[in-house]
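J.: Provided below for reference: sequence and predicted model.
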Amino acid sequence: MIVLDDEHYRWTLLEENGQLFLDAMCSHSAVDYNVLLALNEEEILLFKKKGRSYLDSLASSIHHSAPGVRGSKSPYKPRSLVMTPERERANDAIKRWDAGERT
């Protein structure tokens, strides 16, 4: 998995084997967490059409839906890749990106 782009403290766009992933930063009260999603076909089309502004909007929608909050009815919650191999690979890719490795 590799990082393609990021908006610091908002979202990170990643790619693996042609699949795009968005890692959105969420913050609710004293709790910060990230939500990793595989982008679906519609989201990919909107990203290709609108670019980074679409990712800003999607990350905001994810944040405001509070998928990590107990009792949340967020439509993104079932799509979250928390505690998956994808999450681990995303974390590794983000660490490399943050360390300045831009491959």
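T.: Received it, and whenever you're ready, just let me know what you need. Numbers count the residues shown, from 1 in each chain.
J.: from here on, contacts and neighbour counts on C-alpha atoms
T.: Noted.
J.: in what helix or strand does the closest residue to Trp11 other than its chain neighbours lie?
T.: Ranked by CA to CA, 6 or more residues apart in numbering and with sequence neighbours excluded, the top spatial neighbour of Trp11 is Ala24, at 4.4 Å. Under the assignment given by DSSP states H and E, the secondary-structure element containing Ala24 is strand 19-28.
J.: this is the other structure I want to compare:
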Amino acid sequence: MKIIDFESKSWFFLSHENDCYIDVNCSHSFINFNMLIQLNESELKEYENSGRNYLNSLVMEIQQYALSKFKDRNIKGDVERLANDAIIKFLQENSSRKL
């Protein structure tokens, strides 16, 4: 799993094999949680066309509809562990930079 891009304290955009994922920091009421979503074909095309701007709009949509529209797309298991390991490693390697 490789981190392609990130927005500090908001999201990480990752790739693994031929798939892309976005790990989004969400909140609902007073509870904070992360959602890991695999981008589908149309989302990948939008990313290819609009880049980071699209990721920011997708993140806002995921944050707003995390518990409804995106609930069933939240990835758990091995892929989630790979993403978490990559994020932890990235944060450790960049701990001297203000992220």
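T.: Received, thanks. Bear in mind the structure is a predicted one, so any value in this text is a computation, not a measurement.
J.: picking that back up, next, the angle strand 19-28 makes with the helix or strand just after the strand holding Ala24 of the first structure.
T.: Toward the C-terminal end, the helix or strand that comes next after strand 19-28 of the first structure (DSSP H and E) is strand 31-38. Taking axes from the mean of the first three to the mean of the last three CA atoms, to 10 degrees, one finds that strand 31-38 of the first structure is oriented at 160 degrees with respect to strand 19-28.
J.: mean shift between strand 31-38 of the first structure and the second structure?
T.: In the superposition with the second structure, the average deviation recorded for strand 31-38 of the first structure is 0.6 Å (mean CA distance after the TM-score superposition for the first structure).
J.: How about that strand, which residues are buried there?
T.: By 16 or more other CA atoms under 10 Å, the buried positions in strand 31-38 of the first structure come out as 34-38.
J.: Could you tell me how many residues sit around the residue nearest to Trp11 of the first structure?
T.: The number of residues packed around Ala24 of the first structure, counting by other CA atoms under 10 Å, is 25.
J.: Could you list which residues are in contact with it?
T.: 10-12, 34-36, 59, 62-63 (CA atoms under 8 Å, 6 or more residues apart in numbering).
J.: Strands along the first structure, start to end?
T.: Defined through DSSP state E, the strands belonging to the first structure, from first to last, are 2-7, 11-16, 19-28, 31-38.
J.: re the thing from before, please list which of the contacts of Ala24 of the first structure are preserved in the second structure.
T.: Compared against the second structure with both residues aligned by TM-score structural alignment, their matches' CA atoms under 8 Å, these retain 10-12, 34-36, 59, 62-63.
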